[in-house]
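J.: Got a predicted structure here, sequence first:
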Amino acid sequence: MSQDMHPAAAETIRAELAAIGTGRSRLQQRQRRVRVTSSLIAVAAVAITTSAAAIVAAGLPGSTTTSAFGKTTTTTYTGPALIDIGRAPEGADAVIVDITCMNDVGMVTAPTDEGEAGFHCRDNRGRTARFLNGQLPAVGTTTISIGASPGTQWKATVQYASASTSDWAVNANGQTYGVENASGHPDLVPARADNGRKGWALFSQWYEAEKPETVNVYESDGTTVIGQAEVGVVLPEVPLDRRYIDDLDSLETATPTSRPAP
């Protein structure tokens, strides 16, 4: 057992937790396309994930479809633990991890392809977090490491999966449109106009506005305007509950031991 979380993962989550309610929060910067409210920020403070793939826009160009197969492993632990999920079946390139808080103490983390993903059990007893792009076991092992605070009781259901990401679409003007994925972002991203119509907006305007401004929402051609939307909403300052930082500081991880897969 290692008593320390990976420094890079710990710093990433700590920085995000400390930034909740301020303009520095990367999670909230990605949520500028919606009307930001204090209730949304409260939810973000409860469950922080560094994995963008945990949010899937099904059916849109560039979206990722994850299909589970093989046996399901379900286990319950208190504190950090290694879960043996067996040898990866042929074609598996991801792991789906469902974590349910069994009490309201501390925090649980799971390894994903984009870093550690964390879920606070404080005030979330009985709730489940799903991570669609869980990291495969390290070469030579059949286990994944779930980090947790010493007194955190949790249940995990784990299953191998295959993930397939579609290509972005391209309009007549040569602009790509679809959703962000591991390849980056397209020129046009999904947007909802203030009139309720769904369309597309320029990524550079939709996500990178530093102050409130009105931008056009287009059809997929990137030319036909179907409405406007206000972006760059100034986020309200929300005091961060110190308990969340304490949860993070209490995290421990289990270190896999390399051995031949059975």
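T.: Perfect, I can see it now.
J.: can we go C-alpha only for contacts and neighbour counts from here?
T.: OK.
J.: Now do the strands in the chain.
T.: 64-78, 81-84, 94-101, 107-112, 115-120, 128-134, 143-148, 153-165, 169-170, 176-177, 188-192, 198-202, 213-218, 225-231 (DSSP state E).
J.: contacting residues around Ala10?
T.: Contact analysis of Ala10 by Cα atoms under 8 Å, 6 or more residues apart in numbering lists Leu248.
J.: List just the one of the strands of the chain that sits closest to Ala57.
T.: Among the strands of the chain, strand 64-78 comes nearest to Ala57, with 8.0 Å by Cα to Cα.
J.: Can you spell out which helices and strands pack onto that closest one?
T.: strand 153-165 (3 or more Cα pairs under 8 Å, 6 or more residues apart in numbering; DSSP states H and E).
J.: what helices or strands is the strand it packs on leaning on?
T.: Short answer (3+ Cα pairs under 8 Å, 6+ apart): strand 153-165 packs on strand 64-78, strand 94-101.
J.: ok so, going back, let's have the strands of the chain in TSV, adding mean neighbour count and distance to Ala18.
T.: Below are those laid out as TSV (neighbours: other Cα atoms under 10 Å; distance: least, Cα to Cα, whole Å):
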stretch	mean neighbour count	distance to Ala18
strand 64-78	16	26
strand 81-84	19	27
strand 94-101	24	23
strand 107-112	26	16
strand 115-120	24	14
strand 128-134	24	21
strand 143-148	25	19
strand 153-165	20	25
strand 169-170	17	37
strand 176-177	24	33
strand 188-192	23	28
strand 198-202	23	29
strand 213-218	20	26
strand 225-231	19	23
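J.: second one coming, line it up with the first:
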Amino acid sequence: MNASMDHEFAQGLRVELVRRATTAHRRRWLALGAGLTLAAGVPTAAYAVHQLRAGVNEIDVTPPVTEVHTGPGQIALGPAPEETDQVWFDLTCLDPGTVDFPGGAAVTCSAGERSSGSLPLWSGRDMLISDDGVLTVDAPADMSWQISLWYQDVVVEPFAVTGNGQTYGTPNDVYGEPDLIAAIATNGEVGYVYAEDLRLAFGPEPTSPEDAVEYTERAAGQTALVPVYEVDGETQIGEFRIG
């Protein structure tokens, strides 16, 4: 399976790391006309990295609505309850092909492959789902697919702590970034990568606008692998690919 949002994440992660490395200097650079606008419209690491139940808890608000369609389709989830923060999807391709979501996200897979995750489909944020809770999905006329949708409430909690005193979970706006970030390895194993390994995957972090430009040019088209560990941060179970 190849989800196009994974490619966007590879780009977005590099941009996000540049942003984090240069936050303290952004005002001065903007005043000088540098204008760090690369992050516009690109998912950040907090959005794209798989969320485990440590730091960010996703609580189901409604039961899933499951439908099977051939070609384009509309799924009526109904108006979002007040406590809704996001819509979770579970998609199965019954035929090979690409299913396009609003806003440019897409999932490409072969027959029988399954993909799931959260997308910014909630009303009032990116408006990818209508106010009355209808999601419009595009797919080839001869492609059948099954999707389940349900509303979720996202509750941000303090990061859990390993026996070695390292925090782990999902980056968020409340508590920042843990030492170990939840991720899915290339072999499908779910574990954690060190935040520092992500930051340094393509070399030292940039410290100036010129460094940021050089950094993104150097990383463009490149692939880096960082180790994925069990929650102990020591037992390697796979690798996480960037780029």
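T.: Noted; the coordinates are in hand. Predicted model only: the values in this text are computed from it and were never measured.
J.: ok, longest helix in the second structure?
T.: helix 4-22 (DSSP state H).
J.: And that helix, what's buried?
T.: Residues of helix 4-22 of the second structure classed as buried by neighbour count (16 or more other Cα atoms under 10 Å): 5-6, 8-19, 21-22.
J.: Check which residues of the very next helix or strand once past it are buried.
T.: Next helix or strand after helix 4-22 of the second structure toward the C-terminus (DSSP states H and E): helix 26-31. Buried residues in helix 26-31 of the second structure, counted by 16+ other Cα under 10 Å: Arg26, Trp29.
J.: Relative to the first structure, which residues correspond to helix 26-31 of the second structure?
T.: When the first structure is aligned by TM-score structural alignment, helix 26-31 of the second structure has no counterpart there.
J.: start to end distance for stretch 78-96 of the first structure?
T.: 20 Å (Cα to Cα, to the nearest Å).
J.: from the chain's centre, how far out does that stretch sit?
T.: With Cα atoms, centre = their mean, to the nearest Å as the basis, stretch 78-96 of the first structure stands 18 Å off its chain's centre.
J.: hmm, who's touching it?
T.: 68, 70, 73, 75, 130-136, 142-154, 158-163, 252-256, 261-262.
J.: Spatially, which residue comes closest to the residue nearest the centre of the second structure, not counting chain neighbours?
T.: Central residue of the second structure (Cα atoms, centre = their mean): Ala48, 1.1 Å from the mean position. Among residues not flanking Ala48 of the second structure along the chain, Phe9 sits closest, at 5.9 Å (Cα to Cα, 6 or more residues apart in numbering).
J.: And for Ile99 of the first structure?
T.: Closest to Ile99 of the first structure by Cα to Cα, 6+ apart is Ala156, at 4.5 Å.
J.: Contacts only, for the counterpart of the one you found in the second structure.
T.: Matched to the second structure by TM-score structural alignment, Ala156 of the first structure sits across from Ile147. Each residue near Ile147 of the second structure by Cα under 8 Å, 6+ apart is listed here: Thr66, Glu67, Val68, Phe89, Asp90, Leu91, Thr92.
J.: Ala183 of the second structure too?
T.: Ala183 of the second structure neighbours (Cα under 8 Å, 6+ apart): Val49, His50, Gln51, Val190, Gly191, Tyr192, Val193, Val228, Phe240.
J.: Just to check, the first one is in contact with Val190?
T.: No - counting by Cα atoms under 8 Å, Val190 is not a contact partner of Val49 of the second structure; they are 10.9 Å apart.
J.: re earlier: if we take the buried residues of helix 4-22 of the second structure, which one ends up nearest to Phe101 of the second structure?
T.: Met5 (10.5 Å).
J.: Quick one: residues contacting that closest one.
T.: With the criterion set at Cα under 8 Å, 6+ apart, Met5 of the second structure makes contact with Ala48, Ala105, Ala106, Val107.
J.: Could you do Phe203 of the first structure as well?
T.: His185, Pro186, Asp187, Leu188, Val189.
J.: how near is the fourth one to Glu219 of the first structure?
T.: Taken as Cα to Cα, the spacing of Leu188 of the first structure relative to Glu219 of the first structure amounts to 10 Å.
J.: Need the residues touching each of the two.
T.: Trp200.
J.: right, and Ala229 of the first structure touches Trp206 too?
T.: No - judged on Cα under 8 Å, Ala229 of the first structure makes no contact with Trp206 at a distance of 9.1 Å.
J.: Overlap of the contact sets of those two?
T.: With Cα under 8 Å, 6+ apart as the test, Ala229 of the first structure and Trp206 both reach Val215.
J.: distance of the aligned partner of Ile85 of the first structure in the second structure from Val228 of the second structure?
T.: Correspondence of Ile85 of the first structure to the second structure, assessed by TM-score structural alignment: Leu77. Applying Cα to Cα, the value for Leu77 of the second structure to Val228 of the second structure is 36 Å.
J.: Of these two, which one has the most company?
T.: Val228 (28 against 22; other Cα atoms under 10 Å).
J.: which residues sit against the helix or strand where the more buried one lies?
T.: Assigned by DSSP H and E, Val228 of the second structure belongs to strand 224-229. The contact list for strand 224-229 of the second structure (Cα under 8 Å, 6+ apart) reads 183-185, 191-194, 197-198, 201-202, 235-243.
J.: now stretch 133-141 of the second structure
T.: In contact with stretch 133-141 of the second structure (Cα under 8 Å, 6+ apart) are residues 70-80, 97-102, 121, 123, 128-129.
J.: what about the nearest residue to Val170 of the first structure once chain neighbours are set aside, distance to Val215 of the first structure?
T.: Among residues not flanking Val170 of the first structure along the chain, Thr176 sits closest, at 4.4 Å (Cα to Cα, 6+ apart). Computed with Cα to Cα, the distance linking Thr176 of the first structure and Val215 of the first structure is 18 Å.
J.: swap in Pro7 of the first structure?
T.: Taken as Cα to Cα, the span from Pro7 of the first structure to Val215 of the first structure is 39 Å.
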